[in-house]
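In: make a model of this:
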Amino acid sequence: MRIIKRSFLFMPSLLQASRCHSAPSSPAWRLFSAVASSPKVCIVGGGPAGYYTAQHLLKARSDMVVDIYERLPVPFGLVRFGVAPDHPEVKNVINTFTQTAQHKRCSFFGNVSIGTDVSVEELKKAYHAVVLSYGAEGNRLMGVPGEDLAGVFSARDFVGWYNGLPSNKELQPDLSCETAVVLGQGNVALDVARILLSPLDFLKKTDITQQALKSLRESRVRRVLIVGRRGPLQIACTIKEVREMINLPETNADMLPGDFEDIAEALKDLPRPRKRLTELMLKTVKVDDGQKANKQWGFRFLRSPLKVLSDRDGKKVAGIRLAVNKLEGSGEDARALPTGQTQDLECGLLISSIGYKSLPIDPSVPFDPHTSTVPNDMGRVSHTAGLYCSGWVKRGPTGVIATTMNDSFETARILLKDVESGALELSSNKAGAQEITSLLQTRGVRPVSFSEWEKINLEEVRRGEVLEKPREKVLDVKEMLDIAWS
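Out: The predicted model follows:
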């Protein structure tokens, strides 16, 4: 007993020191764990959902230990690889995530692929609770002939290309055409259109990759049409994104007045955000200064893809055949029905922005292929004790970062409620990161800690300073690891 009492005298400082590293593994740590068990939670995914969940858990309980596992060597997920480079203000949330990551009871383990390097069942044995927050890495397909032609890309891959996602660094889109078509009318679709038409002098001051900047410098794209299956009153983007398109230098809006017939009459009954957005579009339709700008963009409503048209060789996209729709019903619930008419649009670049989808992570985890989500009740995974989810894998790929924050806080509250009620069993001691890092070592997997990520961060900022931009991202995973472990 004396040995145990003496151990307690120095253990709090040792615990704090251990949490600052990737994996506590000393004999003293094991002795402390055996005497005083604290809730250990593992979060799968180092994006916004993961960090917001961790933030709430750590703030709520002074004994909570949280470990975040991420497939890539770098954290922050969609904030790093999804937010448009000309929206740096949105990326400021990284400062909050960094504070969470540097918390003494939080550890980051990058370069660890859950489902491949470690199974979810192994995580459940090592932790009291596991939260799946790994986002949506798949693309929704159009499901039409020709979508595999050269020159057809998903918005996810195109955004990943200009934002430096390692898996998209070889994309090399051909921008030698005059017209590009973007299918979908959400914020991501408008991000893509804006990047294609933005002045180079502006983009080169952002963290867009140099290889994307080089391609855009040589681009001949002068016209971007943004196509949606429903009407102006159902458009999915926000007023901020539309205003940015309207304000693009040397660029005119190309709208079809017929798309907005009778829309003005519906304005009075619209919710305020929808009303302001619709009024802005109506104002844009009526503006015609008589000057033809160098570049154009425009919405095309009530159109759905039927077939991607190929060039003479049958290898590359030359256009898109669209079904002309009519609306049944009104407001947000209106359905698009085909009229039997079709329209062909010529284009040399086609980008599908019809949505992302989550993918199954592990055979032991329930997964709904129709919704591409993990079945859950407010974050509790159905029929699986100790397993939770947050973010897009919980609710589907919708909303902005603030939506993900609220969603993740909800999951954290549910988990904490289960701890307090006893629904989440804490009586058995769990080894947490110590057990998982031992497994990884035997499998030849070396995690990247947050301090090692910070070495990558510093190198990216240094490279950016040379180019007079915020950062130049490292695109290759091997190079990331070389920097992290140097």
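In: going forward, measure contacts between C-alpha atoms and count neighbours the same way
Out: OK.
In: so which residues of the stretch 151-300 of the chain form helices?
Out: For the stretch 151-300 of the chain, the helices defined by DSSP state H, counting those that start in this stretch occupy 155-163, 187-197, 200-203, 210-217, 239-246, 263-266, 272-286.
In: mind checking how far the fourth one is from the chain centre?
Out: If you compare the mean C-alpha spot of helix 210-217 with that of the full chain, they lie 22 Å apart, counting by Cα atoms, centre = their mean, to the nearest Å.
In: go through the helices of the stretch 151-300 of the chain and pick out the most buried.
Out: Comparing the helices of the stretch 151-300 of the chain by mean neighbour count (mean count of other Cα atoms under 10 Å), helix 155-163 ranks first with a mean of 24.
In: list of residues touching it?
Out: Applying Cα atoms under 8 Å, 6 or more residues apart in numbering, the external contacts of helix 155-163 come out as 80-82, 84-85, 139, 166-171, 188-189, 192, 207-209, 211-213, 351-353, 356.
In: before we move on, back to that, could the helices of the stretch 151-300 of the chain be laid out in JSON lines, adding distance to Thr98?
Out: Formatted as JSON lines, those follow (distance: least, Cα to Cα, whole Å):
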{"stretch": "helix 155-163", "distance to Thr98": "20"}
{"stretch": "helix 187-197", "distance to Thr98": "25"}
{"stretch": "helix 200-203", "distance to Thr98": "26"}
{"stretch": "helix 210-217", "distance to Thr98": "26"}
{"stretch": "helix 239-246", "distance to Thr98": "27"}
{"stretch": "helix 263-266", "distance to Thr98": "46"}
{"stretch": "helix 272-286", "distance to Thr98": "33"}
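In: nearest to Val227, out of the ones you listed?
Out: Closest to Val227 of the helices of the stretch 151-300 of the chain, according to Cα to Cα: helix 187-197, at 9.2 Å.
In: who touches that closest one?
Out: Residues contacting helix 187-197 (Cα under 8 Å, 6+ apart): 84, 155, 158-159, 182-183, 203, 216, 221-224, 226, 236-238, 241-242, 244-245, 248, 251, 295, 297, 353.
In: ok, 6 Å please
Out: Cys237, Ser353 (Cα atoms under 6 Å, 6 or more residues apart in numbering).
In: could you give the angle of it to helix 239-246?
Out: Counting by axes from the mean of the first three to the mean of the last three Cα atoms, to 10 degrees, helix 187-197 lies at 20 degrees to helix 239-246.
In: any idea how far helix 187-197 is from the chain center?
Out: Relative to its chain's centre, helix 187-197 lies at 16 Å (Cα atoms, centre = their mean).
In: now do the same contact list for the residue nearest to Asp254 when sequence neighbours are not counted.
Out: By the measure of Cα to Cα, 6 or more residues apart in numbering, the closest residue to Asp254 outside its immediate chain neighbours is Gly298, 4.5 Å from it. Gly298 makes contact with Leu225, Ala253, Asp254, Met255, according to Cα under 6 Å, 6+ apart.
In: please provide the structure for the following sequence as well, for comparison with the first:
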Amino acid sequence: MWGLSRCLSVPRGWLLLTTGVQRPFSSVSHTPQICIVGSGPAGFYTAQHILKHNPKAQVDIYEKLPVPFGLVRFGVAPDHPEVKNVINTFTQTARSDRCAFLGNVMVGRDITVEELQAAYHAVVLSYGAEDKRELSIPGEDLPGVYSARDFVGWYNGLPDNRHLNPDLSCDTAVILGQGNVALDIARILLSPVDILRKTDITQDALDALSKSRVRRVWMVGRRGPLQVAFTIKELREMINLPGTRPKLDPADYMGLEKAIKDLPRPRKRLTELLVKSALEKPDHKVEANWARAEKEWGLRFFRSPFAVLPSEDGKRAARIRLSVTRLEGMGETAVAVPTGQVENISCGLIFSSIGYKSASISSTVPFLPKQGVIPNSMGRVEGIPGLYCSGWVKRGPTGVITTTMTDSFDTAQAILEDVQTGALNWSEPRAGSVTILELLHLRGIQPVSFSDWEKIDEVETSRGLTVGKPREKILDTEEMLQLVCR
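Out: Purely as a prediction, here's the structure:
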């Protein structure tokens, strides 16, 4: 990879010396040096707040991929382009003279957290939740069973998932989970391909979906309709999806009208829409769409995955065995417990959408594996001054981008407060990226700058323009690196 280094462009404010090491123009002795690990929403929002409220701070953002933006690029559904508009704000942050993006650098492998701590006054861990939660049931390793994370990464162009090649030859898919990611997957599986052609979904995914035989999708949840985790916007999209009709059992919604009046407003509106869709006759336009529909989706409540059953030849998944549950407790805190009954659903495609999970980045950083978070107080990592965290690795994989924004601002504010109170001392000079770039040079690792990313971005948007899409994502990291050498 070092052979590419001489043709990569230089990040803002850096001077490329003859040794190949990049150094700042100005002295670092009185400059607050801060680095952020992870270039998703949590990382960029943390950087944005620090740069806005400390006019001297230098913020470096490290990212393991050559491209920035994390789950905004690789997690947001391709048919939700409006959610990706935050990239415009992140781009403004990255173009600041006091901010540098260092892609193609994996902290924990290419550089250690301890080396970052020695080079910077403050280190913020914002690397998200990149692992998948396991079902831990028999048969989950059978062909035909996929994690939601891998499937979403596949159709969104995550390099790690580009060879997933999911088998879409069956007529029924089951999604284990009832959150927004589950609805995203159901919508992608059932959407008319002509709609998806106008998005930034990958060409490989488009080709596979155009040949898909999936006509029915069940979304299964351990609890009931009062505990679903998706939001009203995503539910409304599913109800109005062209060529598709909902299959909602009226018995699941009987009596909920009485409970609705005491619910918080967001949950109240969501439950009202569920009840209306299940119990009331739709208007003429919706009814006509449902009557013509060749595809359908439904919600199955009070069911928990028990086992994946193989086909007769044992070569792939053929059924999912579900444990029937009942609720103990009320509302959001109600717990599903098994009744001892089981039932099977025939299906050739199963997605586990039971959540993401963060992983430990270093043995020196405290980590709670069960919760998948770094123990912290308002973003301050317990017991380690100068080490902070934000985003999903701070609070767990919950919430939307606006939740992450608020959370990240809180961490950034904690850093700023620590500067004011003296808990974080800037008086001792830190070399920041100078030290890290020297280490990377010795290890044959060349970071990708934000201007390098803009070259990749230009190629992707140009390729997309030729086929009527906002972009055609490059799936191979080596191709990305070669592009910045042009």
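In: need the contacts of Gly298 of the first structure in CSV (columns: distance to Ala336 of the first structure).
Out: What follows is the contacts of Gly298 of the first structure, written out as CSV (distance: Cα to Cα, whole Å):
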residue, distance to Ala336 of the first structure
Leu225, 19
Ala253, 24
Asp254, 23
Met255, 20
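In: let's see which of these end up in strands.
Out: In this view, the contacts of Gly298 of the first structure that belong to strands under DSSP state E are Leu225, Ala253.
In: distance check, whichever residue in the first structure pairs up with Ala182 of the second structure against Ser154 of the first structure.
Out: Counting by TM-score structural alignment, Ala182 of the second structure lines up with Ala189 in the first structure. According to Cα to Cα, to the nearest Å, Ala189 of the first structure stands 10 Å off from Ser154 of the first structure.
In: which residues in the stretch 1-150 of the first structure form helices?
Out: Using DSSP H, counting those that start in this stretch, helices in the stretch 1-150 of the first structure cover 2-19, 27-35, 48-60, 77-81, 93-101, 120-126.
In: what's the offset of the second one from the middle of its chain?
Out: So that's helix 27-35 of the first structure. Distance, centroid of helix 27-35 of the first structure to centroid of chain: 38 Å (Cα atoms, centre = their mean).
In: same deal with the shortest one?
Out: For helix 77-81 of the first structure, the distance from its own C-alpha centre to the chain's C-alpha centre is 6 Å (Cα atoms, centre = their mean).
In: repeat that for stretch 464-471 of the first structure.
Out: For stretch 464-471 of the first structure, the separation from the chain centroid amounts to 24 Å (computed by Cα atoms, centre = their mean).
In: what of stretch 74-91 of the second structure?
Out: Distance, centroid of stretch 74-91 of the second structure to centroid of chain: 11 Å (Cα atoms, centre = their mean).
In: for stretch 127-143 of the first structure, same thing?
Out: On the basis of Cα atoms, centre = their mean, stretch 127-143 of the first structure sits 10 Å off its chain's mean C-alpha point.
In: so where is it in the second structure?
Out: Aligned using TM-score structural alignment, stretch 127-143 of the first structure spans residues 120-136 in the second structure.
In: contact partners of that stretch?
Out: With Cα under 6 Å, 6+ apart as the test, stretch 120-136 of the second structure has contacts from 33-38, 42-43, 356-358, 386-393, 430, 432.
In: going through those residues, which ones are buried?
Out: Among the contacts of stretch 120-136 of the second structure, the ones that count as buried by 16 or more other Cα atoms under 10 Å are 33-38, 42-43, 356-358, 386-393, 430, 432.
In: which ones among those residues map onto strands?
Out: Taking DSSP E, the ones among these that sit in strands are Gln33, Ile34, Cys35, Ile36, Val37, Tyr356, Lys357, Leu387, Tyr388, Cys389.
In: would you mind measuring from the equivalent of the fourth one over in the first structure to Val130 of the first structure?
Out: Following TM-score structural alignment, the counterpart assigned to Ile36 of the second structure within the first structure is Ile43. From Ile43 of the first structure over to Val130 of the first structure the distance is 6 Å, taken as Cα to Cα.
In: joint contacts of those two?
Out: The contact sets of Ile43 of the first structure and Val130 do not overlap (Cα under 6 Å, 6+ apart).
In: how about Val324 of the second structure: what's its closest non-neighbour residue?
Out: What sits nearest to Val324 of the second structure in space, not counting adjacent residues and going by Cα to Cα, 6+ apart, is Arg303, at 4.7 Å.
In: surely that neighbour touches Met219?
Out: No: assessed by Cα atoms under 6 Å, Arg303 of the second structure is found out of contact with Met219, at 10.1 Å.
In: between those two, which has more neighbouring residues?
Out: Counting neighbours by other Cα atoms under 10 Å for Arg303 of the second structure and for Met219 shows that Arg303 has the greater number, 25 against 22.
In: what sits against that one?
Out: Residues in contact with Arg303 of the second structure, defined by Cα under 6 Å, 6+ apart, are Gly221, Arg222, Leu322, Ser323, Val324, Thr325.
In: aligned to it, what sits in the first structure?
Out: In the first structure, Arg303 of the second structure lands on Arg303 (TM-score structural alignment).
In: check Leu168 of the second structure too.
Out: Under the alignment (TM-score structural alignment), Leu168 of the second structure maps onto Leu175.
In: how far away is its match from Asn376 of the first structure?
Out: Per Cα to Cα, Leu175 of the first structure is found 43 Å from Asn376 of the first structure.
In: now do Ala266 of the first structure
Out: Ala266 of the first structure is 38 Å from Asn376 of the first structure, where distance means Cα to Cα.
In: the residue nearest to Glu178 of the first structure when sequence neighbours are not counted and Lys295 of the first structure, how far apart?
Out: For Glu178 of the first structure, ignoring the flanking residues on the chain, the nearest one in space by Cα to Cα, 6+ apart is Val221 at 4.3 Å. According to Cα to Cα, Val221 of the first structure and Lys295 of the first structure sit 8 Å apart.
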